[in-house]
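J.: With the input below, show me the fold.
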Amino acid sequence: MERYVSGPWLARSVDLPPDTRPYYKALAGRVRALILDGRLATRVRMPAERHLAAALGVSRTTVTAAYDRLREQGYLDSRQGSGSWTALPGPGALGVDNPWVAGAADDGLIPFHCAAPPAISSLPGAVAAAAADYPRHGLGAGYDPVGLPALREAIAARYSARGLATRPDQILVTSGAQHGIHLVMTLLAGPGDRVLVESPTYHHVLDAIRLAGAHLVPVGFPGDTWDVGLMASAMRQSATRLAYVVPDFHNPMGLLMGEGDRAALVEAARRYGTTLVTDECWAELAIDEPSQVRPLAAFDTDGRVISIGSSAKLWWGGLRIGWIRATSALVRRLAVLRAGIDIATPIFEQLVVTHLFEGIEEARAERARGLGASRDVLVAALRAELPGWRFTEPRGGGSLWVRLDAPVATPLADAAAGLGVRLAPGPWFGVDGTLERYLRLPYTMPPQALAEAVPRLSAAARAVADPGSVPAFPPPATPPLTPAL
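T.: Purely as a prediction, here's the structure:
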C-alpha cells in the first residue's frame, strides 16, 4: 500500500509563521529537516501542491517553488501527472547549491565554505624570478608529462628533509592535487572496485572515486582520532583495492595522525593488499609547533603508499600545482595516462613554485602566524556566540569540525546564505547524506572577515530554531576579505 501524508498534517509539522520570508525557502528547509531527522520517511507521497497551499494558507505558487527547490536538492522525486515522493539526494549531490560552479565566488556572500588561504607574501617575488627564467624554456617543446626537472628535484628534496628519502624520478607534477587524485583513481580503481574513505573526508575525492566507477567504503571516527583497527577490519571485510586517507591535519577534522598509527595503518594495508593514497595538502600547515611526524610513506617498504601534495594551501591555490610521489614505475604509468588528458602542467607556474620552495620555511612561519591568529579569533567568537557547539581546537590545518546541538547543518546553511554567509554543511563530507549534525568552519580568511561572519552564523542558528527571530544584517563588507599582494 502506498504511503502518503496529508496537507493538514504536513502544515502542522512544518509549523511556519505566515510572515516568514522568503516563505518558499523556509518551507523547503522545514520539509528537508523532517526527512533528515526521520519524522518524514522516504518514499512517502507528498500532498498535492494545491492541497498543501490551502492547508498552509499560502499561494500555490509558493508551494510550487518550495517543491521545485526540494527536487533540485534531491529531496523529492516527481513524475508528471503522478505526484511527488520524499527522497534523499544522491551521495555528495549539491544540486543548485553547488558553490564550485556558477560563479558562486561572485555572489557577495562571505565564503565560509572555502578552506583556501590567500596568496603568500613571497608570491610576487617568485613570479618575478619565474618571469626572468621563462624565456630560456622557450627553446624546448614546452611540456613534459612528468614535470619540470628543477621542480621535481625541489619536491624530492623536501620529502627527504621530512624523513622520506625520495628521488626526482619518483615525482610526477600535476595541475593541482585534485588532478593527481583523479589520475590515481582512474588508473588504479576500476568499476566495481572498493575504495576505503574516512567519514568525514575531503569532499572532492568522493567525486573522483565515483567517476572511476568504484564503490565507496566509509569508515567513521569513533572519537577525535583514527581507529586503525576499524580501518583494518574494513580493508579485510570489503577487500578494498585502495584507501584514501588524510593523516596530516585532516580535512575537515584537523587531526594529525601519530607515527604509531601510521605504522599500523601501513602494516594493515600490506596485510590485506590495499594501496594507500595519502593526501598531504595540509602537511606543512602546523600552527602551534612544527610537526615532527614523518610522511605516511616513510613506513612503507613495498611501494603501496602513494602521496599527493599541493602548493595550494602553503602558497596559493591559484597556482594549480600539485604532485604525486610514488614508485618510479608507477610515475611512468601515470604520465602515460595523463598524456590523454592534459599532456603536461604549464611551465610558468612550475617555475613559480620552484622558486617558492627556496623560501619554504619562511612561508610555513608566515602561514602559522596568519592561520593561528584567524583560528584564535574564530574559536573565541564561537565560544562566545554559540556555546552549545562543540569542537576540538586543531594544532594545524585550516578548519574546525563543529558538532552542532541539533542535526540541522543543511537548513543552517540555507539560513546563513540569507544572512550573507556561505557554509559547508557536514553532508558534503560524507558518503551517504549523513553528518547532518556537523559543520566545517575554515579559519583561512583574515580575522576581520571571521569576526563579521560569526554573528551572522549565530543569527542563522537562531533562525533555524525560530524562523520569526531573523535579525536584519547589512550586506557583507565590500572591501576584499583577503589582503592585497
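J.: only C-alpha atoms for contact and neighbour calcs from this point on.
T.: OK.
J.: name the helices or strands packed onto the helix or strand where M235 lies?
T.: Assigned by DSSP states H and E, M235 falls within helix 228-238. With contacts taken as 3 or more Cα pairs under 8 Å, 6 or more residues apart in numbering; DSSP states H and E, helix 228-238 sits against strand 194-199, strand 215-220, helix 259-272.
J.: One more, please, to line up against the first structure:
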Amino acid sequence: MPDVAVSSAVRPAARPARRVGVRELVPLLAGWQDRPGVPGYQALADRLRLLVLDGRLPVHAVLPSERALATASGTSRTTTTAAYRALREAGFAAAGQGAGTWTALPNEPAPPSGDPATLPWPVTTTGRRGTADGRGDLSSAALEAPPQVHAAYVAALADLPRYLPGHGYVTAGLDVLRERVAARYTARGLPTAPDEVLVTSGAIHGLRLVLGETVARGDRVLVESPTYPLALDVVRRAGARPVALPVEDGWDPDAAAEALRSTGARAAYLMPDFQNPTGALMADDVRERLADVLVRAGCLVVVDETTADLDLRGPGAVAPAPFGAGRRPGPGAGVVHLGSSSKTFWGGLRVGWVRADRALVQRLTVARAADDLASPLVEQLATAHLLDVVDTLLPQRRALVAARCAALRGALAERLPQWEAPVPAGGLVLWCRLPLPRSSALAAAVRDLGVTVTPGPRFGPDGAFESRLRIPFARPEADLVAAVGLLARAWHGGAVPGAAGAGAVPAGAGPAAL
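T.: Next comes the predicted model:
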C-alpha cells in the first residue's frame, strides 16, 4: 500500500495541462523492474508515484498510452494497464473520456486561510531572523546587511540635496542607478544601455510588471519545478497557468520543447544562475540550446538573476554570460532579465530592475506609473554606491555564505544523517531530500518548537515535493547548528508520522520504500 494517506473522497483532478511522451518518461523509469518478488505492475506504479511525489513527473500531465508505454518499456500492456489502475486507485492519476490518463495528487490542499499561522509561506512581520537557540525564521533566504550598506546610505544622503528641488517621482529610476546596472550587464557580456533598464521595487515587482504587460489571462507559462514560490504566485495572479518543467536533474531543452508544443506556453520563468531552491547552475551548452528552443518557439523568457552573484564554486570559477546574451530581448520572442539588490546586498533596500529592450521598458514604465509611481530615491542612490564597490564586496559575501553552507551541511550530517543535502553551486539554500514524504508534517511539528520552515510542496507548481525541504543558510553558523537540533528533535520526536527512528532508505529498496 502507498505510504501516503489517501482520503476516500479525493477531489476531482484538474484537466491535464501538458503531455509526457515515452521519450521523456522512459529514462525516468530506469531500474523499475529491479525489485525481485514485487509484481511488475506494482513496481511500475510505485516508480510513477515516486516521480510524481518528487516533482520529476509533472502533476496534471497526460501519460503515454498503456500500449505505447508497454512497447517503449519492454513490458506487457497488462502490466501498464494494471499500473495505471493502481495509480488511479491511490489518487496519483485520473482519467477522462478522450483525454487518456494523467497524473494527480491525492488530497490536493485547499487554499490557505487568512490566518498567518496556517499559511504555507511564512509572513515575516518583525524582520528578525531568529535567536541563538535556533528558534525563529528558517525560511527566509536573505542575509544581514554588510558594513558597506551603512556607508552607502551615508553617501546617498550626501547626494540627496541635488534631487530635493524636484518632485521625487522618477518612474523609470534614477539615471545614476540605471547607468550602473547597464554597465554591469555590459561587462558580463550583454551590451545594455541605461534606457534598457527599469528600476523596480525588487525582482518580484519586476516580474509582476512584465507578466502584466505580456501575458493574457489563460495563457500558459513554463516554470521550473521546483521553483520560487512567490514567482508562482505572481504567475497565477496574472491569470496565467503554470506549466511545470522538471529541473532537479538539470534543465532539458528537449523536454522544454515538448512542453511548448503540447501547451503553447507564451512565456517562461527561469532561474539559470543558482536556481532557487536547488542551487543548480545551468551549463553553457544547455543555455544556448534552451534559449534557442524558447526563442524560436516565440516564447518570452523571463530570467530571474536574483541569486546570480552568490557563486559558491570557489575562487577561479568563471561566471557564465547572462542567459540569452546575444539574442534580441523583447516582448515578442526574446529574453528579459530581472535583477535585485536583496541577495547581493540587503533585502531592506527593496531595489530591483528589469533589463529589456527599449520598447518594453517604455511600456513597463507607463504600467509602473499606475502601480506605485517610483522607487525611493535614497535607496536607489545607496544601491548605485553599492554597485560601485560590488567587486570588493562579493568575495567577502561569498566566503560568509560558503562557511554557513558548510556549517549547515555538517550539522545535518551529524543530527539527520538519513537526509540528503547536495552541495549547491551557489545561492543561499539547501534543497534537502527526506527519506519519507513528510515535509508538511515536519514544518508543522517544528513550528511548535519555535522554528519556521517552508515545506517542499510550496515550491512545486503542482504541490509535489513532500520528500523535500528547503533550508536557507542565511543565519549565523551557531544559529543554524541549533536550528538543525530542533529539526532533528521534531523529526525523531514522534510528531512526524513514520519518521521516528526512520533511517536511510535501504539501497535497492526502490520506490515502495517511500
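J.: L441 of structure 1: which of the helices and strands packed on helix 228-238 of structure 1 is closest?
T.: For L441 of structure 1, the closest of these is strand 194-199, at 16.6 Å, according to Cα to Cα.
J.: Quick one: the strands in the stretch 301-450 of structure 2, in order.
T.: If DSSP state E, counting those that start in this stretch is used as the criterion, the strands of the stretch 301-450 of structure 2 fall at 335-340, 352-355, 429-433.
J.: if you compare the helices and strands packed on helix 228-238 of structure 1, which one is most tucked away?
T.: strand 194-199 (a mean of 24; mean count of other Cα atoms under 10 Å).
J.: what's downstream of it, the next helix or strand?
T.: Taking DSSP H and E, what comes next after strand 194-199 of structure 1 is helix 203-211.
J.: rewinding a little: could the strands of the stretch 301-450 of structure 2 be laid out in JSON lines, adding distance to V401 of structure 2 and mean neighbour count?
T.: Below are the strands of the stretch 301-450 of structure 2 laid out as JSON lines (distance: least, Cα to Cα, whole Å; neighbours: other Cα atoms under 10 Å):
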{"stretch": "strand 335-340", "distance to V401 of structure 2": "18", "mean neighbour count": "26"}
{"stretch": "strand 352-355", "distance to V401 of structure 2": "21", "mean neighbour count": "27"}
{"stretch": "strand 429-433", "distance to V401 of structure 2": "10", "mean neighbour count": "23"}
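J.: Rebuild those as JSON lines, extending it with distance to R77 of structure 2.
T.: What follows is the strands of the stretch 301-450 of structure 2, written out as JSON lines (distance: least, Cα to Cα, whole Å):
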{"stretch": "strand 335-340", "distance to R77 of structure 2": "44"}
{"stretch": "strand 352-355", "distance to R77 of structure 2": "51"}
{"stretch": "strand 429-433", "distance to R77 of structure 2": "33"}
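J.: closest to R71 of structure 1 out of the helices and strands packed on helix 228-238 of structure 1?
T.: Among those, strand 215-220 sits nearest to R71 of structure 1 (Cα to Cα), with 24.8 Å.
J.: against structure 2, where does that closest one fall?
T.: Following TM-score structural alignment, the aligned partner range for strand 215-220 of structure 1 in structure 2 is 241-246.
J.: Mean distance between the matching stretch and structure 1 after superposition?
T.: Following the fit onto structure 1, the mean deviation recorded for stretch 241-246 of structure 2 is 1.0 Å by mean Cα distance after the TM-score superposition for structure 1.
J.: Now do the residue in structure 2 that T392 of structure 1 lines up against against A483 of structure 2, distance only.
T.: Here T392 of structure 1 is matched to P422 in structure 2, going by TM-score structural alignment. For P422 of structure 2, the distance to A483 of structure 2 equals 19 Å [Cα to Cα, to the nearest Å].
J.: Among these two, which residue is more densely surrounded?
T.: A483 (29 against 13; other Cα atoms under 10 Å).
J.: Let me know whether the more buried one touches T452 as I believe.
T.: No: between A483 of structure 2 and T452 there is no contact under Cα atoms under 8 Å: 9.9 Å.
J.: Now the common contact residues for the two.
T.: The contact sets of A483 of structure 2 and T452 overlap at R135, L138 (Cα atoms under 8 Å, 6 or more residues apart in numbering).
J.: Compare the helix holding M235 of structure 1 with structure 2 and give me the mean distance after superposition.
T.: When structure 2 is overlaid, helix 228-238 of structure 1 sits 1.3 Å from its aligned residues on average, using mean Cα distance after the TM-score superposition for structure 1.
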